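Asks: Provided below are the primary sequence and the corresponding predicted coordinates.
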Amino acid sequence: MGWVGALGRRFNAIVWQPELERLHGPRRWALVAVRILLTLIEDFRNGEITMRAMGLVYTTLVSLVPLLALAFSLLKAFGVDNALRPVLQRFLSPLGAGSGQIIDKIVDFVQNVQVGVLGAIGMVTLIYSVVSLIQKVEAGCNYIWHVRKPRSIGRRVTEYISVLVAGPLVILAAASMTATVSSNSTVGWLTSIEPFGAALYLAGRILPYVLYGIGFTVLFKFIPNTRVWLLPALGGGAFAGVLWQTASLGFAWFAHNAGNVNAIYSSFAILILLLIWLYVSWMILLLGCRVAFLLQHTERLTRGDYPPRLGAAERERLALLITTLVADRFMRGGMPWTTSALARTLRAAPDHIQDIADQLVTGGIFIEAGELGTTLLPRRDIAEVRLARVVEIVRAGDPSARAQPRDTNAARAIDTLIGKIEQAGQSVYRDRSLRDMALQLHAESESVDGKLADSA
């Protein structure tokens, strides 16, 4: 079977060895698509995304009735509470004929929930159940996007309430549009005329993919607590929309032919199918969010571990680069640097930039600002911050992790050597501040601009 190994090596050479930055056009995007597919398979095998999807299934079961109760109350206020059943029928249609039983039970539960008479404790519990579901979805997307700082409490309250208010209105608008188009006499007349009939039939088949793609795009654009570009969100939304509609058709066929499941679980079979469909739905949402992330961060589409291991010398170099750029921008009164902008400018892994930024914030060099991404600002006068202090902060670790060798003679010898090395570094860094580095950067920039002007 040597040819299998040779084929695998050839495949890896084609897919993983070329650098994406050097490629353009169709070949680049073909490689990106293949690498994303392989990365999703690896993510599925690792199990983190699948565990989060399982957690969302549990949260959905707990929060479904409270969520629909609030939505039902809002829809009832607009006089369109009958729109709830068609939405449930559309979402649960892959479960087959048995979905009607679940829909009837859910609607009965929702109609029996009297939001106005729950009292303060009941109302808080109801809202908490709903918010926990939205918060868990946000946490899953933030994990995929490597967002370390969730939304603030104020933003959570306002934005979650906006979702709860806007959601029923969007459902109402979609239901109204669908009913209007279906009952329109002009549409019915055009359907009887070819080729308009075939075109409308084809459009009706494609329309669900488009609508689901738009819905997922909006989710991937706004749920992560970071700045998501439109094109990556659109790519992830298209992937999730096509996958969800295709999965719903496939699951409907599976539910129709699941004789073994019905034989084993009897009357509980429909509940088992519901759990499986919820799991599939959440997996599609998380995988689509992952696609959007990979499209925006194509540097992560590598075969090895990401981010690559960073040496001590390179960490110090990055820290000095970051502090110099931040000080220069602050001194000139420009727009403050964000960690994502620093990663793009320095062509460094965002994880490395964020780790070093966290150390510098903890060490008192910078303060963090901003909700969407981390913005870095000097904590005190840049003329008072010495480079030696920056290097000291980046080198520092947990004191409890310091090795305590049994051979004290060897320890003393090494400590003496390290002390001499640090003294040599201090002689270089001691009198240089961040302001000095910013002035040097400014002077070198003017020198380069002058040379370019002379050559022109």
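Replies: That came through fine. What you see is a predicted model; the values in this text were computed from it and never measured.

Asks: hey, let's count contacts and neighbours off CA atoms from now on
Replies: OK.

Asks: what are the ranges of the helices in the stretch 301-450 of the chain?
Replies: Taking DSSP state H, counting those that start in this stretch to define them, one finds helices in the stretch 301-450 of the chain at 312-332, 339-346, 350-362, 387-395, 408-429, 434-455.

Asks: Throw the ones you listed into JSON lines and include mean neighbour count and distance to His256, thanks.
Replies: As requested, the helices of the stretch 301-450 of the chain are arranged in JSON lines below (neighbours: other Cα atoms under 10 Å; distance: least, Cα to Cα, whole Å):
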{"stretch": "helix 312-332", "mean neighbour count": "18", "distance to His256": "58"}
{"stretch": "helix 339-346", "mean neighbour count": "16", "distance to His256": "49"}
{"stretch": "helix 350-362", "mean neighbour count": "19", "distance to His256": "47"}
{"stretch": "helix 387-395", "mean neighbour count": "19", "distance to His256": "61"}
{"stretch": "helix 408-429", "mean neighbour count": "12", "distance to His256": "72"}
{"stretch": "helix 434-455", "mean neighbour count": "14", "distance to His256": "69"}
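
Asks: Quick check: which of those is nearest to Ile41?
Replies: For the helices of the stretch 301-450 of the chain, proximity to Ile41 was assessed by Cα to Cα; helix 350-362 is nearest, at 22.6 Å.

Asks: Below is an additional structure, to be compared with the one above:
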Amino acid sequence: MFKFLKKIKDFIYEDIWRIRLKTLPRNKSTFLRCFKVFILAVKGYINDKCELWASALTFYSLLSLVPVCAMLFGIAKGFGYDEKLKILLYERFAGQEEVLNRIVAFAESFLENAKGGVIAGFGVILLFWTVIQIFGNIESSFNSIWGIKKSRSISRKITDYLSLTLICPVLIIISSSATVFVSAQLKSIGGMLAYQELLGPVIVYTVRLLPIIVIWVLFTFIYSFMPNTKVRFYSALTAGIIAGSTYQFLQEFYVFVQIALSSYNAIYGSFSALPLFLVWLRLSWLIVLFGAEISFAVQNVENTEYEPDCLRLSLSYKKLIALRICHYIVKRFCAIKRAPSDMEIVDALDIPIRLVRELLFTLVKGGVLSEVVFPDDTASGYQPALDIDKFSIVRVLDAMDSGELGRLPTREDESFKNIVDTFSRFREELEKSPANVLLKDIA
């Protein structure tokens, strides 16, 4: 029995990742792909500490709830949509009226107090800073899931996040109005047709699906926009549908539980909704983060083959892979081709994505590669950071050996000094060696 369980464990953790999907028939590869996506998402959920991220995001959400709502209402008020936005929020968050009443009251009070002179300027700065902070923390959690070491620059955070905040209230109201309009048109058409009995149920189900479709679109946008990398639409859409549907179920369940636990009123009084709201908020973030794991798994399921083996790679083999990556980038540079992104390197060299990103980060930090951002694309490219006539094997090895600190305060006796001198001479001889060729000269 224990041997059987061990075989299952070994298959899930190691053996399944050694099976190449490209070598299997289509029906088998489809089933195995879905199974791998599920396992990869669950493993990522655990390894990326999504529960810890959800707790942190819940805390930041509570802190920023009133300022962000104040900004949304302020923007909506500028377009004359503040009342519509308020109605929409009560519709979307049915069952949370007590919490919403307090949030709306605090937000309106915040806007009233932030009028005139220095207070207005401080209030605006606080609003913008809060928005950047909450979106920055969401991006950090998504980047952790995607294995991205570098966040957006400060300038990009300001432009991207504030643009999103300015546009969101208008888009939410427009999408809600469009939903109401489409629902009315469908009902009108259903009443005019002779086959009303046949089309009636179809129209009813279509009208019921419209709100969840809006949620799917919202989640899909989050999964494609928030990570600081290029996310394929299919990956974001798959995750958006799964996470959005789960979120909608949570919303319905929340209303049911709130009604069932109405006895909380006797204990908490007017704050009876607060404990349930906190639970709902944390579960919502868990769903969002698990959806991010799904989007990563869908996009990179083929690139994670042999990933468990990558975690046990020796330093010497990592250096060999780093040389392979640098050689590919140098050859493209010599051919005057566009600097490849991390995903292009993965597809070209068939190396697991996390290993590629880890090595690229080290090589950029070591000064042999530089990251370039394309104006027409969210993905970054990588090109040589030094003259290709000096881009030798030893330069790559030195970059792999570089770190934050060059030395530690150890006992520097005579023996240690002799070792340092010998090692320095060894490095010099290695650099002068005929085997230390330029990467561009390797076929």
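Replies: Okay, I see it. In this text the structure is predicted, and so the values were computed from the model without any measurement.

Asks: Would you mind reporting the TM-score between them?
Replies: Remark: TM-score between the superposed chains equals 0.84 [TM-score structural alignment, normalised by the length of the second structure]; 430 aligned residues with a Cα RMSD of 3.5 Å.

Asks: just to revisit the earlier point, the helices of the stretch 301-450 of the first structure: which one's closest to Val87 of the first structure?
Replies: Closest to Val87 of the first structure of the helices of the stretch 301-450 of the first structure, according to Cα to Cα: helix 339-346, at 39.4 Å.

Asks: Tell me roughly how far the closest one lies from the second structure on average.
Replies: Here the mean offset of helix 339-346 of the first structure against the second structure after fitting is 2.3 Å, by mean Cα distance after the TM-score superposition for the first structure.

Asks: counterpart of that helix in the second structure, which residues?
Replies: Under TM-score structural alignment, the match for helix 339-346 of the first structure in the second structure covers residues 342-349.

Asks: Regarding the second structure, what is its longest helix?
Replies: When the second structure is parsed with DSSP state H, its longest helix is helix 154-192.

Asks: Skip ahead from that helix and say which helix or strand is next.
Replies: Following helix 154-192 of the second structure in sequence order, the next helix or strand is helix 196-225 (DSSP states H and E).

Asks: so where is that next one in the first structure?
Replies: Counting by TM-score structural alignment, helix 196-225 of the second structure corresponds to residues 193-222.

Asks: of the helices of the stretch 301-450 of the first structure, which approaches Ile223 of the first structure most closely?
Replies: Judged by Cα to Cα, the one of the helices of the stretch 301-450 of the first structure that comes nearest to Ile223 of the first structure is helix 339-346, at 18.1 Å.

Asks: what residue lies at the spatial centre of the second structure?
Replies: Among the residues of the second structure, Phe142 comes closest to the average C-alpha position under Cα atoms, centre = their mean, at 2.6 Å.

Asks: The residue lying closest to that one once chain neighbours are set aside: what's it in contact with?
Replies: In space, and not counting its chain neighbours, Phe142 of the second structure is closest to Pro227: 5.3 Å by Cα to Cα, 6 or more residues apart in numbering. Listed by Cα atoms under 8 Å, 6 or more residues apart in numbering, the contact partners of Pro227 of the second structure are Glu139, Phe142, Asn143, Trp146.

Asks: try it again with 6 Å
Replies: By Cα atoms under 6 Å, 6 or more residues apart in numbering, Pro227 of the second structure lies in contact with Glu139, Phe142, Asn143.

Asks: in what helix or strand does the last one lie?
Replies: Secondary structure here is read from DSSP H and E; on that basis Asn143 of the second structure sits in helix 117-146.

Asks: Buried residues of that helix, list them for me.
Replies: For helix 117-146 of the second structure, the neighbour count (16 or more other Cα atoms under 10 Å) marks 123-124, 127-128, 130-146 as buried.
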